[in-house]
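Dropping the sequence and predicted coords here.
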Amino acid sequence: MILMLDDIQSDAEERMEKSLEALDHNFNKIRTGRAHPSLLDSIRIEYYGADTPLIQLANINVEDARTLTVVAFDKSTTPDIEKAIMRSDLGLNPSSAGDVIRIPMPMLTEETRRGYIKQARSEAESARVSVRNARRDAMAMLKELEKEKEISEDEQRRGEEQIQKLTDGFVAKIEKKLSEKESDLMEI
């Protein structure tokens, strides 16, 4: 009985953890005013017939607070990398000087900041929904076990309390990440 309860709880925790990881990934795509290599994580380049992530084709470094530099391992891919960065929906305008591609981060206007904050809140809400879905599924499994008389009502209640505590903890983590991202975006 205890093993089943632990399995349900660890499964729910694993799903909630994945929601948090997805939130981090989505927050990295939302640009702040500062240069950060993870900003280019979503960029892929056609390389010998395969769609390849930029990180596998080049070194990405922060030159200063507002500029990224990209140096391709294979110099012949530099123009392709530059085009891919321009085509991305990040609103970046790279310029290459020989083998080095410099990407200046444009200043964020108040309007774009508000748009990014709205996007961040939407991502956080999606993560909260995902965490709640994991809780709902775990609660349903506990109810099913109790209905099948595999666990007692007390064990079901205890399991539900543990799942709720887990959910509250993950929702708090999401809120913390959201407030950090918002303050990051409002920084000038």
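In hand now; what should we look at?

CA atoms for contacts and neighbours, from now on please.
Will do.

which stretches of this structure form strands?
For the chain, the strands defined by DSSP state E occupy 44-47, 50-53, 58-64, 67-72, 95-97, 100-104.

ok, the nearest residue to Met107 once chain neighbours are set aside - how many residues close by?
In space, and not counting its chain neighbours, Met107 is closest to Gly33: 6.1 Å by Cα to Cα, 6 or more residues apart in numbering. Using other Cα atoms under 10 Å, Gly33 is surrounded by 18 other residues.

ditto for Lys149
The burial count for Lys149: 10, using other Cα under 10 Å.

how much space between Gln75 and Ala58?
Wrong residue type there; residue 75 is Lys, not Gln. From Lys75 across to Ala58, the span is 9 Å (Cα to Cα, to the nearest Å).

Got another one to weigh against that:
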Amino acid sequence: MLNDIKKDAQARMAKSIDALRHTLVKVRTGRASTALVEHLKVNYYGSDVPLSQVATVTISDSRSLTITPWEKQIVGAVEKAILASDLGLTPNTAGTTIRLNLPALTEERRKELSKVVHGEGEDTKVAIRNIRRDANQQIKDLLKDKQITEDDERRAEEEIQKLTDKSIKDVDDVVKAKEQELMAV
């Protein structure tokens, strides 16, 4: 039972870190990346579908993306989705091709984005600590039901704490790497 609790906590902590990585991919670093527009939803015949299902997204150079919708009719819908998003980018349309030019980040904008990255990291740390709390509560419940001894409880809580410390260190590493990417000119 204790092993199941530890494995569950470890898996949930790993998922939290993966979610952080996925979230940080969307933070613009000044370099073009197709991940910037992957989360966009386009209104396609009355339903919202991911951009990747209605268009081809390519990197044309280090500061621009090219979006080519598969149908001419949805160029306007793709433009609307880009304008409505939180990207802060204006699409340039030429026929059926949409270009997104990424301006160079100012020092002030880099610092703002750095704060956003830190905030996401803190949110992930809180989630990891909540997972630790849940696991420790399950261990205490087992002790209360007399299914484990106090020594087992103490050992299990120490192992959960080690998992937590490792996960928080991983979060710090992910945040630091993203911050370095942001500050690189």
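Arrived safely. Since this is a predicted model, take the numbers as computed values, not measurements.

out of Lys75 and Ala58 of the first structure, which sits in the more crowded spot?
Ala58 (18 against 13).

Looks like the more buried one contacts Ala72 (just checking).
Yes - Ala58 of the first structure lies in contact with Ala72 (Cα atoms under 8 Å); the separation is 4.0 Å.

which ones are touching the residue mapped onto Asn43 of the second structure from the first structure?
Here Asn43 of the second structure is matched to Glu46 in the first structure, going by TM-score structural alignment. Residues near Glu46 of the first structure by Cα atoms under 8 Å, 6 or more residues apart in numbering: 52, 80.

quick one, what contacts the nearest residue to Leu68 of the first structure once chain neighbours are set aside?
Nearest residue to Leu68 of the first structure, sequence neighbours excluded (Cα to Cα, 6+ apart): Val62, at 4.6 Å. Counting by Cα under 8 Å, 6+ apart, Val62 of the first structure touches 35-37, 68-69.

which residue lines up with Ser52 of the second structure in the first structure?
Checking TM-score structural alignment: Ser52 of the second structure goes with Ile55.

hang on, its match packs against Asp41?
Yes - using Cα under 8 Å, Ile55 of the first structure is in contact with Asp41, at 7.0 Å.

Compare the two (neighbour count), which wins?
Set Ile55 of the first structure next to Asp41 and count neighbours by other Cα under 10 Å: Ile55 wins out with 18 against 13.

give the contact list for the more buried one.
Asp41 are the contacts of Ile55 of the first structure under Cα under 8 Å, 6+ apart.

Centroid-nearest residue for the first structure?
Centroid-nearest residue in the first structure, with Cα atoms, centre = their mean: His25, separated by 1.9 Å.

ok, now how distant is it from Ser96 of the first structure?
In terms of Cα to Cα, His25 of the first structure sits 28 Å off from Ser96 of the first structure.

Asp11 of the first structure too?
Applying Cα to Cα, the value for Asp11 of the first structure to Ser96 of the first structure is 48 Å.

Likewise for Leu39 of the first structure?
18 Å.

Grab the longest helix from the first structure for me.
Longest helix in the first structure, counting residues (DSSP state H): helix 110-147.

tally of neighbours for Leu142 of the first structure?
26.

Counting neighbours, which bits of the longest helix of the first structure end up buried?
113, 116-117, 120-121, 123-125, 127-128, 130-136, 138-139, 141-143, 145-146 (16 or more other Cα atoms under 10 Å).

Also stretch 175-185 of the second structure?
Buried, per 16+ other Cα under 10 Å, within stretch 175-185 of the second structure: 175-176, 178-179, 182.

quick one: stretch 161-179 of the first structure aligns where in the second structure?
Mapped onto the second structure using TM-score structural alignment, stretch 161-179 of the first structure spans residues 158-176.

After superposing, tell me the mean distance of that stretch to the first structure.
Following superposition, stretch 158-176 of the second structure is found to deviate from the first structure by 1.0 Å on average (mean Cα distance after the TM-score superposition for the first structure).

for stretch 3-16 of the second structure, same thing?
Looks like 1.4 Å for stretch 3-16 of the second structure (mean Cα distance after the TM-score superposition for the first structure).

Kindly name the residues of the first structure that line up with that stretch.
Aligned by TM-score structural alignment, stretch 3-16 of the second structure falls on residues 6-19 of the first structure.

residues of that stretch that come out buried?
The neighbour-count check on stretch 6-19 of the first structure (16+ other Cα under 10 Å) flags 8-9, 11-13, 15-16, 19 as buried.
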